[in-house]
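In: Return atomic coordinates for the entry below.
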Amino acid sequence: MYLHGTSRINEQGHLEIGGCDTVKLAEQYGTPLYMVDEAHIRNRMRQFVDAFEQTCLSYQVAYASKAFSTLAMCRIVDEEGLLLDVVSDGELYTALQAGFPPERIYFHGNNKTLAELDMALAAGVGLFVVDNFTELTRLDRMATEQESKARILLRTTPGVEAHTHDYIQTGQEDSKFGFDYQSGQVIEAVQYALSSSGLELLGFHCHIGSQIFETEGFSLAIGKMADLCKECLESLGFQTTILNLGGGFGIRYNDQDQPLPVSNYVQAIEDGVRKGFQGREIPEIWVEPGRSIVGEAGTTLYTVGTMKEVPGVRKYIAVDGGMNDNPRTALYQASYEAMLANRGAEPPTETVSIAGKLCESGDMLIWDATLPNVKDGDLLAVSCTGAYNYSMSNNYNRVRRPAVVFLYEGKSDLVVRRESLLDLLQNDQLPDRLKKGQAPHHQPNPILEVEGTGSE
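Out: The predicted structure follows:
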């Protein structure tokens, strides 16, 4: 397993992250356990900021909280001076409860409910990324009724297909997201926004996909967005002040992944922007990395349980988690690397498949992992689980979701406690008629209880 950030093998042969021995963490917090390298998160944020500082562009870096959202994470984003992108009332509530300044929050999503729009307007979020005509007219009406102005960007699909999994491509023409560029929908939306009483249009947003390892897609998208900005200026007199180019910067999950340095992506963005806006005023450039900030910072720790060998086929190693804490293998055919955290210095001797404990054949975490001879009770560490693992976790089979700890300079902090069995029932309601000791109310079946019917 490739060691990211502050990860290392210590003198005891144990995996250590953020100066914390993972074997001791398992004893203290139990498993499965999400472990987050805080220093690595902060370093990645600063890499984006530093790269933009070298460009002389006016810019903002936002963290896409859909990748991983907790109170502690929102505090780190605030301390590092980034904007925060939210896509639900839950993410917005988390940010507000963490004390994140609402003016530095913007609200994304293709189906914001009326309640969510009202909540965001009341909170005073910085702006909305408007995704469709329904939202455009709703937000205009609601802001007008409140005698306020909602600052907005219009999300558009530039018709660029990133080289990634079909489920995480978002910039192509046939997408559930955004106003279509090719058909002229986005121009119609601009016209509406400019004539509205409750909206203040600032610019545009696009996002071409996720887990992208090249810069050509960004360059193509920037060219199209620059053309859109030019058309709006020349035909409608609208000067774009913000151009949000989304995120999607790839990370390393395994040997097949070759992500570019952050500076390469940012350099390509600068080159594309300067070319596309040559001779014109360049708007403020925004990006919204999520996975590329937290993905490599996360490691999930499991305890090995049962084993099963199918002669001539494969050896299954089962752990105490699975698709409830990491559904990405089942959802995206995602590939991960792993190691034995308690025997990190030992060389690999066998290839095994890591299975979860959930009642699904597809509950697999890794199909082929090369490890030392695995034993019952070993600790298995799966790397790069910081993004879309905790945020997608679930209670399938009524399995409790793991705890989350932040690791920083030799100290571990519990930021999300492990769910208890009682937590699983906290929203359950038992009707009086089903409570133990209550006689069931019998309703006769009019077919089965008609006199003279039956098999006699």
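
In: From now on I want contacts and neighbour counts done on CA atoms only, so please keep to that.
Out: OK.

In: what residue is smack in the middle of the chain?
Out: Nearest to the mean C-alpha position of the chain, by C-alpha atoms, centre = their mean, lies Ala67 at 2.0 Å.

In: I'd guess Trp325 is in a helix, am I close?
Out: You called it Trp, but residue 325 is Asp. No: the assignment for Asp325, made by DSSP: H, G, I helix; E, B strand; the rest coil, is coil rather than a helix.

In: Could you also give me the structure for this next sequence, so I can compare it with the first?
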Amino acid sequence: MYLHGSSQINELGHLEIGGVDTVTLARDYGTPLFVYDMALIKKRAYEFQTAFQEEGVSFQVAYASKAFSCLAMFQLTNELGLSLDVVSGGELYTAIQANVPMEKVHFHGNNKSREELEMAVTAEIGCIVVDNFYELDLLQQICREQQKTINILLRITPGVEAHTHDYISTGQEDSKFGFDLESGQVEQAIEQSLKSDELSLLGIHSHIGSQIFETTGFVMAVEKIYQYINTWRNNLQFIPKVLNLGGGFGIRYTEEDAPLPAGHYIKSMVEVVKEKSLEHNMAVPEIWIEPGRSLVGDAGTTLYSIGSAKDIPSVRHYLSVDGGMSDNMRPALYQAKYEAVLANRANEKTENVYSIAGKCCESGDMLIWDLPLPKANHEDILAVFCTGAYGYSMANNYNRIPRPAVVFVEDGEAYLVIERESYADLVKLDRPLALAVK
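Out: As a prediction, this is how the structure comes out:
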């Protein structure tokens, strides 16, 4: 059994996270329940920051909040000295409500609406990562209307494909994200940005994918960018002050995964940036990264109550839990794999192999196939590890299932940071036909 962060098995044989018994958490807050290990989040943030400090370069570490967003999470990342990457008006609004300093906020997205850009400009956020020419034109127009100037980065597709799932690979030329490097779109976007009185072009953004276990892709992306810098310098007198290399650093979901320590990624990135800057006789730019999953992924655990069971002789043993694709879309979306234990009987030897089914009315609602466990009983608590990224943030109300609660734990204390949805919450925006607005 591989335990992450502060997780351990206590004297009762129960899984404990942050000094809090998960059986107690399930009793007090119900299931499904997301449990976040605050100490592990802090440790991950410190690892990235320390790695940059040791390399002696200017940097920003921005939490990619699409992994998991809420007021408490934004407050925590701000306390840790992180910047914040948002990708929607909702995430930006949450940042505003959490009193995150707006100069630390970066706004991403391939189709930002006028309303979202107006919100960002009004709030005077630190940077907008511009994704396409439509956005470039619209942002200029909004800034003129508000008589403001805003910092921007240009997102590019460097033509580098990370070794990851097709759905989470974003750096290749054929991508919905960013300006294409090969066709000259980036140079055109740089020229337009430099001519604008409303836009202050800081530099370039590149993101090659997610759940990456090697540094080769990041190095290749930097090398590709620097191939064009001389052209930008000679033709446009532009040298990037900021080089944002995105995120995508992998975590361990199962024993098949072998992520590198944070320092390995950072050291490789910084070394190639320093080397190429020296070759081109230019100052080393400020380096930004955007870890999301690698900050919160393995810090999150989901607790479920086991309900029905189904045995098909010589075929499969099914166990059903009180959640599923309504709180974890990743297995259905891209066949993500997880490890899990019985939280209330964590020391017992495995006897059977079960497949863990969700409660949604879909044959594809399967959380884990072929999981070794002790003989499971009705109302045992199943703890699924590493659900901290893209679990709650993708949670939905399919089958009108309320979204779970979320607690943070540290030093023996539990903090309810998101309440469980009620059935009343599910219908609060509904309007009976007799009262429906035409």
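
In: TM between them?
Out: Overlay of the two chains. TM-score (TM-score structural alignment, normalised by the length of structure 2): 0.98; 434 aligned residues with a C-alpha RMSD of 0.9 Å.

In: What is the equivalent residue in structure 2 for Tyr388 of structure 1?
Out: For Tyr388 of structure 1, the aligned residue in structure 2 is Tyr390 (criterion: TM-score structural alignment).

In: now swap in Gly305 of structure 1 and tell me
Out: Gly305 of structure 1 maps onto Gly307 in structure 2, with residues paired by TM-score structural alignment.

In: which residues touch Leu421 of structure 1?
Out: Arg400 (C-alpha atoms under 8 Å, 6 or more residues apart in numbering).

In: Please say which position in structure 2 it maps to.
Out: Pairing criterion TM-score structural alignment: the partner of Leu421 of structure 1 within structure 2 is identified as Tyr423.

In: and if you look at Pro372 of structure 1?
Out: Under the alignment (TM-score structural alignment), Pro372 of structure 1 maps onto Pro374.

In: right, and its match touches Asn352 too?
Out: Yes: the pair Pro374 of structure 2 / Asn352 is scored as a contact, 6.1 Å apart, by C-alpha atoms under 8 Å.

In: Who has more neighbours out of these two?
Out: Legend: neighbour count by other C-alpha atoms under 10 Å for Pro374 of structure 2 and Asn352, higher for Pro374 (17 against 13).

In: still on that earlier bit, residues contacting the residue nearest to the centre of structure 1?
Out: Going by C-alpha under 8 Å, 6+ apart, Ala67 of structure 1 touches Gly290, Arg291, Val294, Gly386, Ala387, Tyr388, Ser391.

In: Considering these, which are maintained in structure 2?
Out: Using both residues aligned by TM-score structural alignment, their matches' C-alpha atoms under 8 Å, structure 2 keeps these contacts from the contacts of Ala67 of structure 1: Gly290, Arg291, Val294, Gly386, Ala387, Tyr388, Ser391.

In: just to revisit the earlier point, do you know how far the nearest residue to the match of Pro372 of structure 1 once chain neighbours are set aside is from Cys386 of structure 2?
Out: Closest residue in space to Pro374 of structure 2, ignoring its immediate chain neighbours: Thr350 at 4.1 Å, by C-alpha to C-alpha, 6 or more residues apart in numbering. Separation of Thr350 of structure 2 from Cys386 of structure 2 (C-alpha to C-alpha, to the nearest Å): 21 Å.

In: Have a look at the two and say which one is more surrounded.
Out: Cys386 (26 against 15).

In: Does the more buried one touch Asp298 like I think?
Out: Yes: the pair Cys386 of structure 2 / Asp298 is scored as a contact, 4.0 Å apart, by C-alpha under 8 Å.

In: Common neighbours of those two, please.
Out: Arg252, Tyr253.

In: give me the number of residues near Gln426 of structure 1?
Out: Gln426 of structure 1, neighbours per other C-alpha under 10 Å, totals 9.

In: coming back round to it: what is the nearest of the contacts of Ala67 of structure 1 to Ile41 of structure 1?
Out: Val294 (5.7 Å; C-alpha to C-alpha).

In: now the closest one, nearest residue through space, not along the chain?
Out: Nearest non-adjacent residue to Val294 of structure 1, counting by C-alpha to C-alpha, 6+ apart: Gly386, 5.1 Å away.

In: Show me which positions of stretch 37-46 of structure 1 end up buried.
Out: Buried residues in stretch 37-46 of structure 1, defined by neighbour count with 16 or more other C-alpha atoms under 10 Å: Asp37, Glu38, Ala39, His40, Ile41, Arg42, Arg44, Met45, Arg46.
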